[in-house]
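Using only what follows, build the 3D model:
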Amino acid sequence: MSDMKDRPYHHGNLRHALIETALTMLDEDRNWTFTVREVARRTGVSHAAPYKHFRDREELLRELARIGFVQLGKTMRNAMTSAQSSSRMQFIAVAQACIAFASGKSGLYCLMFSSDADKTVDPQLHDAAMSTFGILLELLEKGQRDGSFRQGEIAAQAAASWAQVHGLAMLAINGQLLEDKVGPEPIRAALNVLLDGVCCSV
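Here you go, the predicted model:
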């Protein structure tokens, strides 16, 4: 049958299909101005079908943001485990991986840190974001234990590190890391400046 109301049953997992469609639209347009109706149309289901899985557009956006944090966390973890053993090199690898993730999935990354991804009303989104942030805390703690990083308040070091990496990511997304302004390797140079203030003297 071709009736619209029957189409959802052609999807083995409608929730997954809706999310994949929304992520694709996010990649294409680099924003999240789309409506649930548009996501339904692109997925090939009735306008009412998405509401079986998401109460409203805001809930869908929060789920996309949660997925983004999970993906970013995996990216960071992979970078940390594949880098050289020194804490400094692992830090640089993780930071560069974050910025590459942001550049490659700019729409999703911007959504993750937007007011539409309200972590106070979604415990799962909050947990995913904190788990990702926990990787940075873990790396800083490791650096302090092995003597690579200065002893100090982990939360303060994490805030400074996250602020710089996030700032570099946003500059990269907006195409503002121009060589004539910030040199040929601005990301690596900026990270080294940050680490020179965090690392112990060799």
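
Every contact and neighbour count from this point should use C-alpha atoms.
Will do.

list the helices and strands the longest helix along the chain packs on?
Ranked by residue count, the top helix of the chain under DSSP state H comes out as helix 57-82. Applying 3 or more C-alpha pairs under 8 Å, 6 or more residues apart in numbering; DSSP states H and E, one finds that helix 57-82 makes contact with helix 14-29, helix 87-104, helix 106-112, helix 123-145.

how about this one, so we can line them up?
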Amino acid sequence: MPNHRPYHHGNLREALVEAAVALIEESGPQGFTLAEAARRAGVSAAAPYRHFKGRDDLLEEIAKRGFEEFGSAMWDAWDDGLPNPLAAFSRLGQCYLDFARERPAYYIAMFESGVALAPNTELWELSEHGFGVLLAAAEALSRPLPRDKRPPPRMFANHIWAMSHGVVELFGRGAPGARSPISPEDMLSSAALVYLRGLGLIGQ
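Here you go, the predicted model:
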């Protein structure tokens, strides 16, 4: 039987978030109910409805917190592209992998739970804040190219995002080396180098 943490008056919302985060790590975003989160938090099945409309509302709250933390971490890693955009770009890749590894429930809620971003203005803006650092990186890395040769920044950023997410999904889960003897970090950095060479942004 799981150990239930006692509910302290005034802290129910946080207790439910913590319980849901633990459940997502154990069973995935669809693997729990609001009632189960309530049991983990040590409250009645009806208590969560004081703060959340349902399970999806709780997932949105976790995704919101995740995007906020993720965006701050990514902008800190970018550090205005210093000392040069390529070095800063490498830090972004490491930051992305670190966040997925160290904050798995938040990452899952953000990118794998099916939470709709567009209808939720706050959630959309937070997600765009994090994505904005990839746009900034795309623009900075493309700057050496003639204007008519530069790839559209959002397309460039989407490619990098898809690449990063793919490495997390295929090689960043489970025990190290389970799918490949190459580390996720080396997998992502080598893929990014091939991509940047293809754009003519770095030499051989």
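
so how far is stretch 98-106 of the first structure from its chain's centroid?
8 Å (C-alpha atoms, centre = their mean, to the nearest Å).

Which positions in that stretch come out as buried?
By 16 or more other C-alpha atoms under 10 Å, the buried positions in stretch 98-106 of the first structure come out as 98-103, 105-106.

Pick the one among the residues you listed closest to K52 of the first structure.
K105 (27.5 Å; C-alpha to C-alpha).

What's the closest one aligned with over in the second structure?
Aligned counterpart of K105 of the first structure in the second structure: R103 (TM-score structural alignment).

what sits against that match?
R103 of the second structure makes no contacts at all, as judged by C-alpha atoms under 8 Å, 6 or more residues apart in numbering.

Same question for V21 of the second structure.
Per C-alpha under 8 Å, 6+ apart, neighbours of V21 of the second structure: 62, 105-106.

ok, these in the first structure: which stay?
Of the contacts of V21 of the second structure, the ones still in contact in the first structure (both residues aligned by TM-score structural alignment, their matches' C-alpha atoms under 8 Å) are 62, 106.

Reformat the contacts of V21 of the second structure as JSON lines; add neighbour count and distance to M187 of the second structure.
Shown next, in JSON lines, are the contacts of V21 of the second structure (neighbours: other C-alpha atoms under 10 Å; distance: C-alpha to C-alpha, whole Å):
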{"residue": "I62", "neighbour count": "22", "distance to M187 of the second structure": "29"}
{"residue": "A105", "neighbour count": "26", "distance to M187 of the second structure": "23"}
{"residue": "Y106", "neighbour count": "27", "distance to M187 of the second structure": "23"}
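
I'd like a version of the contacts of V21 of the second structure in JSON lines, one that adds distance to A38 of the second structure as further columns.
Output for those, formatted as JSON lines (distance: C-alpha to C-alpha, whole Å):
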{"residue": "I62", "distance to A38 of the second structure": "15"}
{"residue": "A105", "distance to A38 of the second structure": "17"}
{"residue": "Y106", "distance to A38 of the second structure": "19"}
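
Name the nearest of the contacts of V21 of the second structure relative to A87 of the second structure.
Taking the contacts of V21 of the second structure together and measuring to A87 of the second structure by C-alpha to C-alpha, the closest member is Y106, at 26.6 Å.

Please report how far E185 of the first structure lies from L14 of the first structure.
Counting by C-alpha to C-alpha, to the nearest Å, the separation of E185 of the first structure from L14 of the first structure is 44 Å.

again, but for M80 of the first structure
For M80 of the first structure, the distance to L14 of the first structure - C-alpha to C-alpha - is 35 Å.

Then A49 of the first structure?
8 Å.

Need the overlap of contacts for the two.
Counting by C-alpha under 8 Å, 6+ apart, the residues touching both A49 of the first structure and L14 are P8.

ok, D29 of the first structure - contacts?
By C-alpha under 8 Å, 6+ apart, D29 of the first structure lies in contact with G107.

Right, I'll call it a day here.
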